[in-house]
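Q: Here is a sequence together with a model predicted from it:
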Amino acid sequence: MTIIESDVKLAERLATEAGEILLGLQAGSGLTGKDLGKAGDEQANTFLMRALKAARPDDAVLSEEEKDDINRCSVRRAWIVDPLDGTREYGEGRTDWAVHVALSIDGVATVGAVALPGLGLTLTSGAPQPLKPAGTPLRMLVSRTRPAREALAVAEAFGADLVPMGSAGAKAMAVVRGEADIYLHTGGQYEWDNCAPIAVAQAAGLHVSRVDGSPLVYNCADPYLPDLLICRAELAERVLALVAALLET
């Protein structure tokens, strides 16, 4: 009898295996910087697209590295993948990069796996970790290169320490893992940047939303997502109020 792999196990396996491909390339190709990042994007994407076509031939796929097919919007189930989130960090030999594999069903981030290959971890929506206590002081994630005005203002209001970090997936998983308490992003992303992290964070019991408090919706005709908030549930109301006041000024 053929045993069909569950969606969450498939997501976990593919994210992990893509991460292993990327680690092997990083260690053995002799490439660095942008050349390494480009090769990593291509190889991880090729693997994920072939594997998803073989495992779920009737589902749609939206990948950062593929030409978008708008016909996916007519399909209830759409896999949303980022083969290498944090290309710059990967090319620099850092650990704060990730592989995202998610399944959106009817626009909802339902299944997600985020591999952190540099740390030897893959976190999934199917095996949420117990949340650790909040930090003292609170810790606020910001971009390594472009900290957003809103994030800096919220950090100041909370008296939070700033934690610079690379990829969106690495930031989101830092909140899941208890290494930070708030991830607020207002600089624009795409669905592949956050669908898998949102699924994992939501399963762990964290608050996830747009910065106006509305839900994040996936498999849209335009995959651009301007903003998001991932934080501990008890902080969400105050963070959302602070952002609303900032956006009015």
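A: That came through, no problem.

Q: going forward, measure contacts between C-alpha atoms and count neighbours the same way
A: OK.

Q: first vs last residue of stretch 204-211, how far apart are they?
A: 19 Å (C-alpha to C-alpha, to the nearest Å).

Q: Pull out the buried positions in that stretch.
A: Ala204, Gly205, Leu206, His207, Val208, Ser209, Arg210, Val211 (16 or more other C-alpha atoms under 10 Å).

Q: helix/strand/coil for the closest residue in space to the first one that isn't next to it in sequence?
A: Nearest-residue entry for Ala204: Pro128, 4.7 Å, with adjacent residues in sequence omitted and distances by C-alpha to C-alpha, 6 or more residues apart in numbering. Pro128 falls in the coil class when you classify it by DSSP: H, G, I helix; E, B strand; the rest coil.

Q: rewinding a little: dump the buried residues of stretch 204-211 into CSV; add secondary structure and distance to Gly135 as well.
A: Shown next, in CSV, are the buried residues of stretch 204-211 (DSSP: H, G, I helix; E, B strand; the rest coil; distance: C-alpha to C-alpha, whole Å):
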residue, secondary structure, distance to Gly135
Ala204, coil, 17
Gly205, coil, 17
Leu206, coil, 15
His207, strand, 17
Val208, strand, 19
Ser209, strand, 22
Arg210, coil, 23
Val211, coil, 22
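
Q: putting a second one here so we can go through both:
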Amino acid sequence: MTDAELAAHLAETAGRILIEVRNAGIFSDKALGKAGDQTANQFLVHAIREARPNDGLLSEEMKDDGARLAKSRVWIVDPVDGTREYGEKRADWAVHVGLAIDGEPVIGAVALPDAGLVLRSDHPAPVPPSPTPLRMLVSRTRPAKEALAVAERLGADLVPMGSAGAKAMAVVRGDADIYLHSGGQFEWDSMAPVAVALAHGLHCSRIDGSPLIYNQQEVYLPDLLICPKPLATEILTIIAGLDTAT
């Protein structure tokens, strides 16, 4: 099984497990999120260590002992991206399984279990052209001020959505055009989605235009931009202007 096949298989299987945990009907919303995180993390950690014992591993739900820093190949996973949405039995949550090689987001799989989909870096498809007006994804609970300002400048419609993975895959699928986040994230929030988006020909960067680099000692990676390449320069220029204005 190739790395990409493994990533997709694990993301899909973890998604099915999470659906079963939710359908058991024995957890309150808050307890459901915790149970889902723990159950999916246990599966993913054991499966990756069994399948790729020589690789490093970073998971949101696992204590990081720093051993991954000495590895070229590091799996970065988020067992439930959008724990709140999962706990509330919404559909806008995801499972992230990705492989960074020498810091680059090379392989990724993002499962959207309620949609029965797994978006993969090894199965790229054309991204539909952007309509007018553009559609910008924002957090449904705490929209970033930069995203709101850029949307106003572009005349873009706002599309509230839950998890980072769900937002990124909405751009990949052509359901939205821009995902700009500046409210704080960690490596597991973006690594697998960025690998998938890059494979589909989208622009992915920090909001200052610098590359997204993974398997760092400090796993806080607070911002990102995912959009079609023709839009990237204009968006980055607007963001730079916002910085100047402040």
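A: All right, it came through fine. Small disclaimer: the values here were computed from a predicted structure and weren't measured.

Q: related to what we said a few turns ago, how about the buried residues of stretch 204-211 of the first structure, which pair is most distant?
A: Ala204 and Val211 (19.4 Å; C-alpha to C-alpha).

Q: all helices of the first structure, in order?
A: Along the first structure, counting by DSSP state H, helices occupy 7-28, 33-55, 87-91, 149-158, 168-176, 191-203, 236-248.

Q: which residue numbers in the second structure go with the third one?
A: Alignment of helix 87-91 of the first structure against the second structure: residues 83-87, by TM-score structural alignment.

Q: give me the number of residues near the aligned residue in the first structure for Thr237 of the second structure?
A: Counting by TM-score structural alignment, Thr237 of the second structure corresponds to Ala241 in the first structure. By other C-alpha atoms under 10 Å, 14 other residues sit near Ala241 of the first structure.

Q: Tell me how far Ala241 of the first structure lies from Val75 of the first structure.
A: Taking C-alpha to C-alpha, one finds Ala241 of the first structure at 36 Å from Val75 of the first structure.

Q: just Ala155 of the first structure next, same as before
A: 40 Å.

Q: Looking at those two, which one has more neighbours?
A: Higher neighbour count among Ala155 of the first structure and Val75: Ala155, with 21 against 15, using other C-alpha under 10 Å.

Q: I figured that one hits Pro147, correct?
A: No: counting by C-alpha atoms under 8 Å, Ala155 of the first structure stays clear of Pro147, with 11.0 Å between them.

Q: What about Arg52 of the second structure, how many residues nearby?
A: 16.

Q: and if you look at Arg144 of the first structure?
A: 11.

Q: Trace it over to the second structure, please.
A: Under TM-score structural alignment, Arg144 of the first structure pairs with Arg140 in the second structure.

Q: again with Lys171 of the first structure
A: Using TM-score structural alignment, Lys171 of the first structure pairs with Lys167 in the second structure.

Q: gap between its match and Leu137 of the second structure?
A: 6 Å.

Q: returning to that earlier point: residues in contact with the match of Arg144 of the first structure?
A: Going by C-alpha atoms under 8 Å, 6 or more residues apart in numbering, Arg140 of the second structure touches Pro160, Met161, Gly162.

Q: Just give the closest residue to it, not the sequence neighbours.
A: Pro160 (4.5 Å).

Q: Equivalent analysis for Ser167 of the first structure, please.
A: Here the residue nearest Ser167 of the first structure, using C-alpha to C-alpha, 6+ apart, is Gly86, at 4.3 Å.

Q: could you dump the contacts of Arg140 of the second structure to TSV with neighbour count?
A: Formatted as TSV, these follow (neighbours: other C-alpha atoms under 10 Å):
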residue	neighbour count
Pro160	14
Met161	19
Gly162	23
